[in-house]
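Need coordinates for the following:
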Amino acid sequence: MEEENGGKPEAEAEGEKRWRFGANKALAAAGGRSIRGTLNKVIACVEETGPRPMITLGNGDPSLFPSFRTTPIAEDAIVEAVRSAQYNNYAPTNGLLPARQAVAEYLSKDLPYQLSPDDVFITAGCAQAIEIVITALARPDANILLPRPGFPMYEARCTFNHVEMRHFDLIPEKGWEFDLDQVEKLADENTVAIVLINPNNPCGSVLKYEHMKEIAKTAMKLGIMVISDEVYDHLTFGSNPFVPMGALGDIVPVITLGSISKRWVVPGWRLGWIITTDPKHILRKTKFVDSIRSYLDITTDPATFIQGAVPQMINNTKADFFNNIIHVLRDSAEISYNRIKDIKCITCPHKPEASMFVMVKLNMSYLDNISDDVEFCSKLAKEESVIVLPGSALEMKNWLRITFAVEPTSLVVAIERLESFCKRHERVEQISPG
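Coordinates of the predicted model:
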């Protein structure tokens, strides 16, 4: 076309203005890694005129279901904060002092030392906490060690900030423990951090204290910090108790990320935190904390009235509320595991014992006319109106992440539809995986 127009671009040849702006390719690349983007593509496959309502086992938001409604304590705290007229103003960039004090006291209960409000930075949910920490770490040639499978927000933020990602494997046969030999081989002089998610999304596992100590020692040996994503803290119902990584802060500096989203079942309230669990003050000596403060000065804050409600929420919520949520999750995890393990084409290597998810592996040799996990999820959505997340979104091709934090009756129906789908697409003659 340029030759036909005397070498000029087509737009100029036709007398049109050539604009100098366009899409940000880094944003497009980062957005392509998101869970939301992947799920939206799967949901688009659902037949609008289908005879059955859609059931989503794709994301970790059970707040719409009656069994997972938040406590009235939290709702009353929000109402009182709004009606007090004390929280209509801007908050300090690191968060309101009472909110930081309440979070510090809440987290200190599980630590061998007392956190200070100065160790706490309030954020707009855990997602913004990830954004801030990855941005603060970004520098030319830096790389970060990320778990596979993991939470793709880390990959998205690394992509946007031009930070190299190096993935190490979690081992399903060992309860999704770290492959620490691989971690050491991946690290070099430009490695700045390793990410840990515990309790785990997407695996539904809880790390043992002994293994966490080995992770801390490995990070210390490599001279890197640990970013510990603990947004599902205490949502455990198996044999392994939750231990915060900050308990090992005397071995290696730990940045702990968390929020009220999951334990109080209010993800839309967008209140999270960054914690420097670092009794030796290495993060301050290296000026990393200064980078966090600098970023907070140029970003948005969580709503002030939400911050104002935090002390009442944390201090007044009864144990019965938390115990009930755990009870429902435990029952739902049992339903998922026991029913899914009877489906031929799906293998569940580890029974979920925490969070809201389970990772299962597809055996493609049992399936006909389905090429991979993305096609499996797309056809499942179209034929059964059931939504699950393809493992490819988590760097795990031909795996699925299934959310069991839904109403138990809906969960049973969804798994029945999943089983029907698998039977309908079952290969008559099984082919060898090799």
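
use CA for all of it now, contacts and neighbours both
Noted.

I figured Ile325 hits Phe68, correct?
Yes. Ile325 lies in contact with Phe68 (Cα atoms under 8 Å); the separation is 6.6 Å.

and the residue most central in space within the chain, what does it touch?
Centroid check for the chain by Cα atoms, centre = their mean gives Phe151 as the closest residue, at 4.3 Å. Neighbouring residues of Phe151 by Cα atoms under 8 Å, 6 or more residues apart in numbering: Asn201, Pro202, Leu394.

Among those residues, which one lies nearest to Pro241?
Comparing the contacts of Phe151 against Pro241 with Cα to Cα picks out Asn201 as the nearest, at 16.0 Å.

Mind telling me what element that closest one is part of?
Using DSSP states H and E, Asn201 is not contained in any helix or strand.

And it, how far from Ala354?
Going from Asn201 to Ala354 by Cα to Cα, to the nearest Å gives 9 Å.

Which residue comes closest to Leu296 once chain neighbours are left out?
Leaving aside its sequence neighbours, Leu296 sits nearest to Thr93 (Cα to Cα, 6 or more residues apart in numbering; 5.7 Å).

Which elements pack onto the helix or strand hosting Val42?
Here Val42, judged by DSSP H and E, is contained in helix 35-43. Secondary-structure packing of helix 35-43 (3 or more Cα pairs under 8 Å, 6 or more residues apart in numbering; DSSP states H and E): helix 373-384, strand 386-387, strand 389-390.

which is the next helix or strand following the last one?
Okay, so that is strand 389-390. Next along from strand 389-390, by DSSP H and E: strand 399-403.

what packs against that next one?
Strand 399-403 packs on strand 357-362, strand 389-390, going by 3+ Cα pairs under 8 Å, 6+ apart.

what angle separates the following helix or strand past that strand from strand 399-403?
Proceeding N to C from strand 399-403, the next assigned helix or strand is helix 408-424, under DSSP H and E. For helix 408-424 against strand 399-403, the angle by axes from the mean of the first three to the mean of the last three Cα atoms, to 10 degrees is 160 degrees.

Does anything pack onto helix 408-424? Which helices or strands?
Judged by 3+ Cα pairs under 8 Å, 6+ apart, the packing partners of helix 408-424 are helix 319-340, helix 373-384, strand 386-387.

Could you also give me the structure for this second sequence? I'd like to compare it with the first:
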Amino acid sequence: MESGVVGVNHECKTTSTITIKGILSLLMETIDDGSSKRVISLGMGDPTLATCFHTTKVSEDAVADTLQSHKFHGYAPTAGLLQTRNAIAEYLSRDLPYQLSSDDVFITSGCTQAIDVSMALLARPGANILLPRPGFPIYELSASFRQVEVRHYDLLPEKGWEVDLDAIEALADQNTVALVIINPGNPCGNVYSYHQLEKIAETAKRLGTVVIADEVYGHLAFGANPFVPMGIFGSTVPVITLGSLSKRWIVPGWRLGWFVTNDPCGTFRKPKVVERIKKYFDLLGGPATFIQAAVPRIIKQTEEVFFKKTVEILKYTSEICCKKIEDIPCIFCPCKPEGSMAMMVKLNLSLLEDISDDIDFSFKLAKEESVIILPGTAVGLKDWLRITFAADPSALAEGMDRIQCFCQRHAKKQ
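Okay, here's the model as predicted:
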């Protein structure tokens, strides 16, 4: 799910639509091949790049066993294997006041495909969708392909990246088809409280729109707020939950995601709606059948200690990041991350010389210090930076020290 679009113009590299992976590739190209410094990437949200994050043996054994069983070499049903849908329905229902069934669950190739499915199913002439800023740009890319108008509402850094509900009220109209929330937050590292989610649900109900809840970082919360799924409020407003194994199980390359309708009141169970969803899935190819077949065992046999360890590491690395930022005057963290794997920091350009914006900062940092971070423009906030803290502690500390040296070198003379 680590992609998106951004416009960039740097040293003759000009494009109007470049993915997050694309801009990170350009940053890698900027690194001086003759540098003796090892490359430290704090830009890509792929925990498998760090040695301190790895999936469970149960997960690997489950996939190996289903592959070697010779039972899962053929096509899966377009909505996904029934046992896989049942397992995900049971897994998500643990945190809900009602029970999901396999009919509510559709298997996708990662959360990215789930995002595109939601855009395709909600698209209609004149439709618009409300997206968070900063946010995950793949929504905007998908909406543009579906000719769905994008309207951005702000997340408020001074309030822990809460949703600006007044902005949502002002932006929405009769053509608004969905409100998107990302919780735990990418790129901000925020985690919404029960009360905040309740207010979002009530606002969406009042506006007569669906909520798309991107929960790919579900349960990766280590602050004051525990993770609360938006589906809890499915009786208040129809919710489409998007998720995957990618982050919690540390297997983003397995591309096992889901599109789930949380709707006890039955809006998504109307025959025409069900038919539309099923027909659209007939167009798609989901994850490999043998990986789908491994999901029930993966979910059932993964022990809580594995999840606890992952969260503890993320909390520790986030604290390293925040502590190091305190010693860098030109970078400001408005609030400490409480979940996910990334955080946003504000760049104070007035304290720097010969740095024009966040993109310029990121490219010069890559060239001079061999450290990769994502310019905030890539996620909708100019002159901010996204730092991924899902990294080995030693590499993260060294990377932050190099950022400090870079900022000192470019500091405006007093």
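
Take the contacts of Phe151 of structure 1 and lay them out in JSON lines including neighbour count and distance to Ala303 of structure 1.
Shown next, in JSON lines, are the contacts of Phe151 of structure 1 (neighbours: other Cα atoms under 10 Å; distance: Cα to Cα, whole Å):
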{"residue": "Asn201", "neighbour count": "25", "distance to Ala303 of structure 1": "26"}
{"residue": "Pro202", "neighbour count": "25", "distance to Ala303 of structure 1": "28"}
{"residue": "Leu394", "neighbour count": "23", "distance to Ala303 of structure 1": "31"}
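
Map these onto structure 2 and name those still in contact.
Counting by both residues aligned by TM-score structural alignment, their matches' Cα atoms under 8 Å, structure 2 reproduces these contacts from the contacts of Phe151 of structure 1: Asn201, Pro202, Leu394.

Can you show me the strands along the stretch 51-200 of structure 1?
Ranges of strands in the stretch 51-200 of structure 1, per DSSP state E, counting those that start in this stretch, are 55-56, 120-123, 143-148, 164-171, 177-178, 191-197.

Kindly apply the preceding question to the stretch 201-350 of structure 1 instead.
225-229, 254-259, 272-277, 346-347.

What lies in contact with stretch 176-188 of structure 1?
Contacts of stretch 176-188 of structure 1 (Cα under 8 Å, 6+ apart): 145, 147, 166, 168-171, 203, 205, 207, 211, 215, 218, 222.

quick one on the thing from earlier: right, and the helices and strands packed on strand 399-403 of structure 1 - which one's nearest Gly58 of structure 1?
strand 389-390 (5.0 Å).

With structure 2 overlaid, how far apart is that closest one on average?
Taking mean Cα distance after the TM-score superposition for structure 1, the mean distance separating strand 389-390 of structure 1 from the aligned residues in structure 2 is 0.5 Å.

Onto which residues of structure 2 does that strand map?
Mapped onto structure 2 using TM-score structural alignment, strand 389-390 of structure 1 covers residues 374-375.

again, but for stretch 103-120 of structure 1
Alignment of stretch 103-120 of structure 1 against structure 2: residues 88-105, by TM-score structural alignment.

again with stretch 192-207 of structure 1
The aligned range for stretch 192-207 of structure 1 in structure 2 is 177-192, by TM-score structural alignment.

I'd like the distance from that stretch to the chain centre, please.
8 Å (Cα atoms, centre = their mean, to the nearest Å).

Kindly report the same for stretch 101-117 of structure 1.
23 Å.

If we go by neighbour counts, what in the match of stretch 192-207 of structure 1 is buried?
Within stretch 177-192 of structure 2, the residues that qualify as buried by neighbour count (16 or more other Cα atoms under 10 Å) are 177-192.

before we move on, what about stretch 100-108 of structure 2?
Neighbour-count burial for stretch 100-108 of structure 2, counted by 16+ other Cα under 10 Å, picks out Leu100, Ser101, Ser102, Asp104, Val105, Phe106, Ile107, Thr108.

What is the nearest of these to Arg38 of structure 2?
Taking Cα to Cα as the measure, Thr108 is the one of the buried residues of stretch 100-108 of structure 2 closest to Arg38 of structure 2, at 36.4 Å.

I'd say the closest one and Ala114 touch.
Yes. Counting by Cα under 8 Å, Ala114 is a contact partner of Thr108 of structure 2 at 5.8 Å.

hey, what's in contact with both of these two?
Shared contacts of Thr108 of structure 2 and Ala114 (Cα under 8 Å, 6+ apart): Gly257, Trp258, Phe259.

circling back: would you mind measuring the gap between the ends of the match of stretch 192-207 of structure 1?
End-to-end distance for stretch 177-192 of structure 2: 22 Å, by Cα to Cα.

So what touches stretch 79-90 of structure 2?
99-108, 278, 281-282, 286, 289, 292-296, 299.

OK, contacts around Ser246 of structure 2?
Contacts of Ser246 of structure 2 (Cα under 8 Å, 6+ apart): Gly110, Val216, Pro252, Gly253, Trp254, Arg255, Leu256, Gly257.
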